[in-house]
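Participant: sequence plus the predicted model coming up.
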Amino acid sequence: MTTPLPDAGTTPPPGCPMHRGAAAPLFGPAVADDPHGLYARLRAEHGPVAPIELEPGVEAWLVLGYPELLELTRNEQLFSKDSRRWRVPKEGRLAADSRLLPMTSWRPTLLNLDGAEHQRLRAAVADTLARIDHRQLRATTEAAADALIDSWGPDGTADLIAQYARRLPLLVFTQLLGLPAEAGPHLIELISHFVDSSEKSVRANAEFQAILVDLVRSRREEPGADLTSWLLAHDAGLSDEEAVHHLVVILVAGNETTINWTGNTLRLLLTDRRFRNTLAGGRLSVSDALDEVLWRDPPTQNFPGRWATGDTVLGGQYITAGDMLVLGLAGANADPSVHGPDGIGGNRAHLAWGAGRHVCPAQHPARLIVETAVETLLHRLPDLQLAVPAPELAWRPSPWSRALVDLPVLYSAFTPPRPTAPHERPTWTPPPVLPPSSSTPSAATSTGRTRGSARPALRSWWNSLAGWWSGR
């Protein structure tokens, strides 16, 4: 729990682990290769709140304790969402080209505000999402999933990240927002450019924003039965600019986390015998797999953040005013104090959606989309199998998202005869990389990325929203 310090000017004592040299880097291969091991080591060394570096010389705190994370997210008086309080940039210690800027820069959205203004914007978004017809959403998702599966080539191979999980959410979201169905593939292409900072990112940025500005203007004049119209009609009275900002939140942040949740669930079903061997028998369900992923490998593993409004103590650590605290969602989920003797089966007390006033308002439609996507795929391709050994699957090296690079699979309708030797496995041929166009995703989202390579620096502010939805 937190305890305000008696003297607002108190500095950490010389033995405080926050002093430079004791902080562990929250970047590099360790975050991708073995995040669970990293969080366990930090917990063992420092307790529920650990000193970290987000970049060399840029310190922060990673909150790994379950009760400490609840305190962090529920106490706005001590821990604010306003990143303008961060003392590192105030002290001139954040480089102008820092990769942290997209994730920490202040924006006028529900993600960065406290108090009444946050509640006004959150109410508009939450009430708008609550109007979604879940039956129609399931039908829309299933139709989009079927269309993607039908588009795969006749060789019985697919990459479930590039060809399924990465493409499906936007095909659904565009229709929810009131955009025509054919706009989905084009938005996938635009987002892929500015998320991966391609040479077309500036133009893609401008075009993406222009599409949403035009959508808001048209729905202001002629409302329809869609999220954009409902958002504009809400009693909160959002301006056109505020509406565009929050459509970006829904599209980009919702898209990224839905991709990761779908991919991580499919990985679990394809690699864990408990699920693979019992799905047909009905003992464990897709819903069980979804919950386990939210506990073990949530789509957003860490989330920045909160900023201390004054000197205090959290989890036994001295926190100074202006310090940044990172929500360790995956680490807090692994806190031994919250795991009973029967494990986590049937338990949805995880923190993958965040907690407090900023808890994710989109969890119910997000779950329906992912569940429908996974169930449709298993129904269509019931003998789906990995095309590579599970240990060869690589994770993107992000301290924020928990996301696979790819998920290559085979399905028997077109699979060549299996080799007889037990140590052999079928060869996976990557799908062809299509040239970017208005109707196909760019090569940056397909199989062109080198396995295990770092993603390019994220430069667009639109990308700052990626991975934020589950950390609200």
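Facilitator: Yes, it's here.
Participant: can we go C-alpha only for contacts and neighbour counts from here?
Facilitator: Noted.
Participant: how many neighbours does the residue nearest to Q317 when sequence neighbours are not counted have?
Facilitator: In space, Q317 comes closest to V49 once its chain neighbours are excluded; the distance is 6.7 Å by CA to CA, 6 or more residues apart in numbering. For V49, the count of nearby residues is 25 (other CA atoms under 10 Å).
Participant: could you do H118 as well?
Facilitator: A count of neighbours around H118, defined by other CA under 10 Å, yields 19.
Participant: who touches the longest helix seen in the chain?
Facilitator: In the chain, taking DSSP state H as the definition, the longest helix is helix 201-221. Residues outside helix 201-221 that contact it (CA atoms under 8 Å, 6 or more residues apart in numbering) are 178-179, 187, 190-191, 193-195, 228-229, 232, 240, 243-244, 247, 460, 462.
Participant: show me which of these are buried.
Facilitator: Those of the contacts of helix 201-221 that meet the buried threshold are 178-179, 187, 190-191, 193-195, 228-229, 232, 243-244, 247, 460, 462, by 16 or more other CA atoms under 10 Å.
Participant: and here is the other one:
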Amino acid sequence: MTSPLPETDPVPPPGCPMHRAGGGRPAPLYGPAVSDDPHGLYARLREQYGPVAPIELEPGVEAWLVLGYPELLELTRNEALFSKDSRRWRVAREGRLAADSRLLPMTAWRPTLLNLDGAEHQRLRSAVADTLSRIDHRQLRTTTEAAANALIDGWGPDGTADLIAQYARRLPLLVFTQLLGLPAEAGPHLIELISHFVDSSEKSVRANAEFQAILVDLVRRRREQPGADLTSWLLAHQAGLTDEEAVHHLVVILVAGNETTINWTGNALRLLLTDRRFRSTLTGGRLSVSDALDEVLWRDPPTQNFPGRWATGDTVLGGQYISAGDMLVLGLAGANADPAVHGPDGIGGNRAHLAWGAGRHVCPAQHPARLIVETAVETLLHRLPDLQLAVPAAELKWRPSPWSRALVDLPVLYSAFSPPRPAASERPTWTPPTAPPPSDSTPSDATSTPRTPGSGRPGRRSWWNSLAGWWSGR
């Protein structure tokens, strides 16, 4: 692929792949176009260029966006021709990627399953997949429900909340900090750092370095004192990960698991509040929460684009000439919208979407992520049955990320709480091996109606309520 053409050049030079691409300048995959109306952008690119479109990731940094469903499957299943090793990228090798580029945190090579092919990829993937498989799903559901109820109980009595800032963004960290064996107070700082480099903000490079420093310390401590957590299990795996490999894979688990879960929860709740058909089929029992979440993955997957693959040689994909070293971005949202894969009955209950990727690099964290999001949505629907959007749907704003599909906020109104299921005093709780002491503070009542007998908080606050209270500034 050639460099973008000067605006004064009316016609691409002979031999340029833009001749075959339909002409014109590569579309920017950054800025308002990709955050405000990505579906419209992908439709226009598909109409102009077909299933593979030329794009810019930054001014002067070109790539290809794969929008076709069969083309994306071909891309992800052909490791020999489309490698995960970002060191092949021509743009970086030619010195055209700035030292402070916002793309670096998402494209820089690391010794992880995301950047390797073949046997080495399989070794590292087995370590991550086996570690995640050790999660007790029943315990995870109990843990997530307890965290969700603690957050909801912490909301004020005025009947308003922001479901992104006060729920979707906090809930996964309450779960993942415990799963990984991180100290509770690390949660809010970690999510701030993750947001910076996933959004490719101006602070992304520094945030990425600080994020990894926290995990280096965690690995060091868990080498010395193993616990019943994902970090300890990863270090003990027979694959024999080095400390460096373990740190980088904790980054993968936290970013993939946490960021995806946040966005999936937020996008599901937005659809619930803005799409009458979706809400009526869900609350009326005609659609399970699990099926509803798959519809969200088709329509607004939490990761809309993902870097990437790098061509190992000159080839053709989707009618476009791809040069060795070109970067190809997985257009997950665009491929899901490919008209070729949508039948006359729509997509209800269909899990053939590409939200998790495909091939050998398909996301290994999808099952715990699904369980967390299912529990988050079910708990909220039970606790706040009259939940409604507080602003017109058109006023909702999206984060300016080329990779994530994530709302800035989701303000809601509600009139009353329903008590937790079962009563808080009877619910099982999970206390971590190194749980911090409970707070002496007494949270204020967050209900606008009397609680049923036995539904109040126990005298001694659980670990979840202490942590959720800290999140809420109590």
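Facilitator: Looks like it arrived, so ask away. The structure displayed is predicted, hence computed values, not measured ones.
Participant: and the residue nearest to Q317 of structure 1, what pairs with it in structure 2?
Facilitator: Under the alignment by sequence alignment, V49 of structure 1 pairs with V52 in structure 2.
Participant: does that match really touch V66, like I thought?
Facilitator: Yes - the criterion here is CA atoms under 8 Å, and V52 of structure 2 meets it with V66 at 4.6 Å.
Participant: counterpart of L271 of structure 2 over in structure 1?
Facilitator: With sequence alignment as the criterion, L271 of structure 2 matches L268.
Participant: the aligned residue in structure 2 for T258 of structure 1: what secondary structure?
Facilitator: Aligned by sequence alignment, T258 of structure 1 pairs with T261 of structure 2. Put simply, T261 of structure 2 is helix when judged by DSSP: H, G, I helix; E, B strand; the rest coil.
Participant: R286 of structure 2 versus T261 of structure 2, what's the distance?
Facilitator: Distance, T261 of structure 2 to R286 of structure 2, by CA to CA, to the nearest Å: 24 Å.
Participant: show me which of these two is the more surrounded one.
Facilitator: Set T261 of structure 2 next to R286 and count neighbours by other CA under 10 Å: T261 wins out with 27 against 12.
Participant: follow-up on the earlier one: now do the match of L271 of structure 2: how many residues are near it, please.
Facilitator: Neighbourhood size, L268 of structure 1 [other CA under 10 Å]: 18.
Participant: and if you look at P456 of structure 1?
Facilitator: Per other CA under 10 Å, the neighbour tally for P456 of structure 1 reads 11.
Participant: same question for P223 of structure 1.
Facilitator: With other CA under 10 Å as criterion, P223 of structure 1 counts 17.
Participant: spatially nearest residue to S439 of structure 1, not counting backbone neighbours?
Facilitator: Distance criterion CA to CA, 6+ apart; nearest residue to S439 of structure 1, sequence neighbours excluded, is P185 at 5.0 Å.
Participant: how about the corresponding residue of structure 2 for that neighbour, what does it touch?
Facilitator: In structure 2, P185 of structure 1 lines up with P188, judged by sequence alignment. Residues counted as contacts of P188 of structure 2 (CA under 8 Å, 6+ apart) are 170, 173, 471.
Participant: please redo it, this time with the cut-off set to 10 Å
Facilitator: Shown in contact with P188 of structure 2 (CA atoms under 10 Å, 6 or more residues apart in numbering): 169-170, 173-174, 471.
Participant: before we move on, what about P400 of structure 2?
Facilitator: By CA under 10 Å, 6+ apart, the neighbours of P400 of structure 2 are 30-36, 198-201, 406-408.
Participant: could you rerun that using 6 Å?
Facilitator: S35 (CA atoms under 6 Å, 6 or more residues apart in numbering).
Participant: which residue in structure 1 aligns with it?
Facilitator: Checking sequence alignment: P400 of structure 2 goes with P397.
Participant: same question for D153 of structure 2.
Facilitator: Using sequence alignment, the equivalent of D153 of structure 2 in structure 1 is D150.
Participant: ok, now R87 of structure 2?
Facilitator: Using sequence alignment, the equivalent of R87 of structure 2 in structure 1 is R84.
Participant: what is the burial count for that match?
Facilitator: Neighbour number of R84 of structure 1 under other CA under 10 Å is 16.
Participant: is it correct that it falls within a helix?
Facilitator: Yes - the assignment for R84 of structure 1 is a helix, going by three-state DSSP.
Participant: dump the residue contacts of the counterpart of A324 of structure 2 in structure 1.
Facilitator: When structure 1 is aligned by sequence alignment, A324 of structure 2 is paired with A321. By CA under 6 Å, 6+ apart, A321 of structure 1 lies in contact with 308-311.
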